[in-house]
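Asks: here you go, sequence then predicted model.
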Amino acid sequence: MQDRVATYSVLFVCMGNICRSPTAHGVFRHKVVHSGLASQVRVDSAGTHNYHPDKAPDHRTQRHAAQRGYDLSDLRARQMLANDFERHDLVLAMDWDNLALAQDLCPPEHARKLRRMTEFCQRFDSPVVPDPYYGGAAGFEEVLDLVEDACDGLLHHVRQQLQLRSRPL
């Protein structure tokens, strides 16, 4: 009997998919690669609105992420679709508004997959990852602080899920 390799897929969601969700995408992808799980974990991001189709993340987002060692240059914005709930095991919204919009799009049988990103924070106590778009550098740094923290907790969660899935039937 051949061992089966469990896989897990995470989608990060914000409004336009140019600041918060690509930050989470890039940070989590980096952590997944460095943890040796790249062949088992798929990472994606999307926006609840189609404001910036096929655009790279905001230049400020990219700059602040790069200063911490995360490359977001290959990411492109896209709008979230109903079939994303079928394709992903976990869909993480950055704030209450985008959570509500994602809930409206989510088929009832996949509702358990939808959560807030900050539920995985281990050090910070914030209900949301705030939108830095109209603010200054401090906002982008706060996003990175929250996202890095949440991604550490998320990586622990995903490891547990992969272990459960790889157990023999």
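Replies: Everything's here; your move. Numbers count the residues shown, from 1 in each chain.
Asks: when you work out contacts or count neighbours from here on, use the C-alpha atoms and nothing else.
Replies: Will do.
Asks: can you give me the strands for the protein?
Replies: With strands called from DSSP state E, the chain shows them at 8-14, 41-47, 90-93, 114-116.
Asks: report all helices and strands that the last one contacts.
Replies: Think strand 114-116. strand 90-93, helix 96-105 (3 or more C-alpha pairs under 8 Å, 6 or more residues apart in numbering; DSSP states H and E).
Asks: here's the one I want to compare it with:
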Amino acid sequence: MIRVLFVCLGNICRSPMAEAVLRSKVAKAGLDDQIEIDSAGTGDWHVGEPPHEGTAEILSKQNISTEGMKARQVKEADLLHYHYVVAMDAGNLGELHEMAGVKPTTSLSRLMDYVSESEIEDVPDPYFDGNFKEVYEMVEVGCERLLEHIRNEEGI
């Protein structure tokens, strides 16, 4: 089983959006028995909460479910359990690198690292500006490219 973890700050906007989008893509590709997807936040402010209403609304419009999703905080053990740990921005990636320390870890990257033609490196946090549509568009492309990368790397 290939395991993917998306990470943002509070785990209510960007990372659950990416989790839901990639789950949908994986299911459509018939790979849900081979790829496990989750999300977490570096902060603990929203632990136990469902995705932000802006995230839920934009995903609902795309017929992508957020059912059963609850925010959680990333743990050190996640860095050993997941094969791909994908941060939404440089700040969260830095937190993950600090958490990983000198221990062997998984692949740490940002989602936009998989979109080679993009000049934007970080997925902006819509919690502050409400721009869930722009974030969804970035996440959609990023997840498509991440899935392509995983399929190539893992031979599935």
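Replies: Now that the structure is in, tell me what you want to look at. Treat the numbers as computed from the prediction; the structure is a model and nothing was measured.
Asks: ok so, going back, so which of the helices and strands packed on strand 114-116 of the first structure is nearest residue 113 of the first structure?
Replies: Of all those, strand 90-93 sits nearest to residue 113 of the first structure, with 4.7 Å by C-alpha to C-alpha.
Asks: give me the stretch of the second structure that the closest one matches.
Replies: Under TM-score structural alignment, strand 90-93 of the first structure corresponds to residues 84-87 of the second structure.
Asks: same check, this time on stretch 9-22 of the first structure
Replies: Under TM-score structural alignment, the match for stretch 9-22 of the first structure is residues 3-16.
Asks: angle of the longest helix anywhere in the second structure against strand 2-8?
Replies: The longest helix of the second structure (DSSP state H) is helix 132-154. Going by axes from the mean of the first three to the mean of the last three C-alpha atoms, to 10 degrees, helix 132-154 of the second structure is angled at 150 degrees with respect to strand 2-8.
Asks: before we move on, the earlier item: among the helices and strands packed on strand 114-116 of the first structure, which is nearest residue 21 of the first structure?
Replies: Short answer: strand 90-93, nearest of these by C-alpha to C-alpha, at 8.2 Å.
Asks: other SSEs contacting the closest one?
Replies: strand 8-14, helix 96-105, strand 114-116.
Asks: what's the mean distance for that strand versus the second structure?
Replies: Taking mean C-alpha distance after the TM-score superposition for the first structure, the mean distance separating strand 90-93 of the first structure from the aligned residues in the second structure is 0.5 Å.
Asks: tell me how far that strand lies from the chain's centre.
Replies: Relative to the chain's own centre, strand 90-93 of the first structure is displaced by 6 Å; criterion: C-alpha atoms, centre = their mean, to the nearest Å.
Asks: what's in contact with it?
Replies: 9-14, 85, 99, 102, 113-117 (C-alpha atoms under 8 Å, 6 or more residues apart in numbering).
Asks: can you flag the buried ones in those?
Replies: Buried residues within the contacts of strand 90-93 of the first structure, counting neighbours by 16 or more other C-alpha atoms under 10 Å: 10-14, 85, 99, 102, 113-117.
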